[in-house]
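A.B. asks: Give me a model of this one.
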Amino acid sequence: MPDWSEDRLRLALSVATGPTSDYDLNPDVAPPTANLRPAGVLAAFHADDGRLVLTKRASGLRHHPGQIALPGGKVDAADADPTAAALREAQEEVGLDPAQVDLLGSLPPHRTVTGFAVTPVIGIIRGPFQPRPEPREVEEAFTLPFAHVADPARYRVERRRWREGWRSYHAAPFGPYYLWGATARILLGLAKGIQA
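C.D. replies: Presented below is the predicted three-dimensional model:
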């Protein structure tokens, strides 16, 4: 079980990894490679104990309604890049002031079945922070312990029916929170780097 350490995160970002995809466990389905919309998500860990801020998306959203997710979203015209989008969205969704986030770096983009190239941005939250969910976008904001997120053994492969076939995906449930899909795959990549 990995103990919290900022150095672990910094080292994980230095481990060479390739891009990931919602299709990693489904080699019979070709992932889209063209016209992917850029997006950014923020994996923000509290400096004091490493707990990770996550959201449960509002059920009325167009993409991934009701799912557990990292704060983030698509890159808007006013955003300089996916990092700027991740910070802006985290402020909008959970009230996290970008000035409180010490950015460490990012992971390679993750391709989703909904046509996004999602850049996971990794940061440390400095000082006190209490998430304030924006109700139109976020049903609930919560944290998961570093020991759960950073342990590759907590992740498993599951499958379900999807588009007239079976789709396999990663999952790492924790209590009432069903962490799965793109968010689980992104965090599994980070966890593997932490264990390297």
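A.B. asks: Could you use CA atoms for every contact and neighbour count after this?
C.D. replies: Will do.
A.B. asks: can you pull the contacts of G72?
C.D. replies: A39, G40, V41, L42, A85, A86, L87, R88, E89, A90, E93 (Cα atoms under 8 Å, 6 or more residues apart in numbering).
A.B. asks: Around the first one, count how many other residues there are.
C.D. replies: Taking other Cα atoms under 10 Å as the criterion, the count of residues near A39 is 24.
A.B. asks: ok, now the second one?
C.D. replies: The burial count assigned to G40 is 30, neighbours taken as other Cα under 10 Å.
A.B. asks: related to what we said a few turns ago, can you put the contacts of G72 in CSV and add distance to S21 and secondary structure?
C.D. replies: As requested, these are exported to CSV (distance: Cα to Cα, whole Å; DSSP: H, G, I helix; E, B strand; the rest coil):
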residue, distance to S21, secondary structure
A39, 14, strand
G40, 15, strand
V41, 15, strand
L42, 17, strand
A85, 20, helix
A86, 19, helix
L87, 22, helix
R88, 24, helix
E89, 22, helix
A90, 22, helix
E93, 24, helix
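A.B. asks: now, which of those sits nearest A30?
C.D. replies: A39 (20.6 Å; Cα to Cα).
A.B. asks: for comparison, sequence B:
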Amino acid sequence: MSSAPAPESPDLVPLSKLPHFDARTMPVAAIDSHLPPIAPEQLAPQAIRARFLAPPLWEPESRIEPRFTDRQVAVASVLVPIVLREQPTVLLTERTTHLSTHSGQIAFPGGKRDDTDIDAVDTALREAHEEIGLERRFVEVVGQLPSFTTGTRFVITPVIGFVDPAARLSLNAHEVADAFEVPLQFLMTPAYHRHHALEFDGVRREWLSMPYMDGSTERFIWGATAAMLRNLYRFLAA
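C.D. replies: Prediction:
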């Protein structure tokens, strides 16, 4: 899989609109080294398909963030694109810094539901095509996870899809600064899941981060994206 060149982003773009806050500098409260990783055989395509066809009894670890705003709730979907390489990877994006919400953050391709969208899957596939040029014919949708509500009032349905490595990407430079892949095994290993907490305006806010070194570049995965990946871990581990 290849993509059109995207502009480089600054090294330290603010990751939140909270004043004097940068998630990368927050202390680590705990690391989940005591939890087992998902075994490689459980991350094979046939195993993931089987899990969604016959889901276990489980509970998502995180469903809602404390709100940052009183804006109207927006229904949205993201595609969690698992690229079917010999060792599966997850395709992620880095949002451009001028966007009004979640600017500069690592995210799944996705966005708000349009009136013309049929369902959550339709939204996720449409947005993935608009943001990164991923054509629907290269995606096999295998399931969904429970919705996750962000502090910015987006109610997001994560749609899990297998992506053909032959797919070509074309990034929408207005929305996406970069696209990259992270090994699924890394993301499904809790020893790389770090817990953080901060009290702001009398509200305790807790979040996860999963920083990944992509060569010499740190891909700082945190917040809602990390929470949805953690729920995927809980689903596969159940």
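A.B. asks: about what we covered before: closest to P65 of the first structure among the contacts of G72 of the first structure?
C.D. replies: Of those, the one sitting nearest to P65 of the first structure (Cα to Cα) turns out to be E93, at 14.1 Å.
A.B. asks: Can you check which part of the first structure the helix ranked longest in the second structure sits on?
C.D. replies: If you go by DSSP state H, the second structure has its longest helix at helix 223-237. Using TM-score structural alignment, the residues of the first structure aligned to helix 223-237 of the second structure are 181-195.
A.B. asks: Check which residues of stretch 154-167 of the second structure are buried.
C.D. replies: Across stretch 154-167 of the second structure, burial judged by 16 or more other Cα atoms under 10 Å covers 154-165, 167.
A.B. asks: Could I get the contacting residues of the closest residue to P98 of the first structure other than its chain neighbours?
C.D. replies: Among residues not flanking P98 of the first structure along the chain, L87 sits closest, at 5.8 Å (Cα to Cα, 6 or more residues apart in numbering). Contacts of L87 of the first structure were listed using Cα under 8 Å, 6+ apart, and they are V41, L42, G72, P98.
A.B. asks: Helix, strand or coil: sort out the most far-flung residue of the first structure relative to its centre for me.
C.D. replies: Within the first structure, E164 marks the point farthest from the mean C-alpha position, 27.1 Å out by Cα atoms, centre = their mean. Following DSSP: H, G, I helix; E, B strand; the rest coil, E164 of the first structure is assigned to coil.
A.B. asks: Repeat that for H129 of the second structure.
C.D. replies: The three-state label given to H129 of the second structure by three-state DSSP is helix.
A.B. asks: residues near it, how many?
C.D. replies: H129 of the second structure is flanked by 19 other residues according to other Cα under 10 Å.
A.B. asks: Now for it: which residues touch it?
C.D. replies: By Cα under 8 Å, 6+ apart, the residues touching H129 of the second structure are E135, R136.
A.B. asks: Then E158 of the first structure?
C.D. replies: Contacts here follow Cα under 8 Å, 6+ apart; on that basis E158 of the first structure touches S168, Y169, H170, A171.
A.B. asks: re earlier: the second structure: which residue goes with the residue nearest to P98 of the first structure?
C.D. replies: In the second structure, L87 of the first structure lands on L125 (TM-score structural alignment).
A.B. asks: you'd agree L9 of the first structure is in a strand?
C.D. replies: No: assigned with three-state DSSP, L9 of the first structure falls outside any strand and is helix.
A.B. asks: ok, back up a step: would you convert the contacts of G72 of the first structure into JSON lines that also reports distance to K192 of the first structure?
C.D. replies: Converted to JSON lines, those look like this (distance: Cα to Cα, whole Å):
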{"residue": "A39", "distance to K192 of the first structure": "23"}
{"residue": "G40", "distance to K192 of the first structure": "20"}
{"residue": "V41", "distance to K192 of the first structure": "19"}
{"residue": "L42", "distance to K192 of the first structure": "18"}
{"residue": "A85", "distance to K192 of the first structure": "25"}
{"residue": "A86", "distance to K192 of the first structure": "22"}
{"residue": "L87", "distance to K192 of the first structure": "24"}
{"residue": "R88", "distance to K192 of the first structure": "28"}
{"residue": "E89", "distance to K192 of the first structure": "26"}
{"residue": "A90", "distance to K192 of the first structure": "25"}
{"residue": "E93", "distance to K192 of the first structure": "28"}
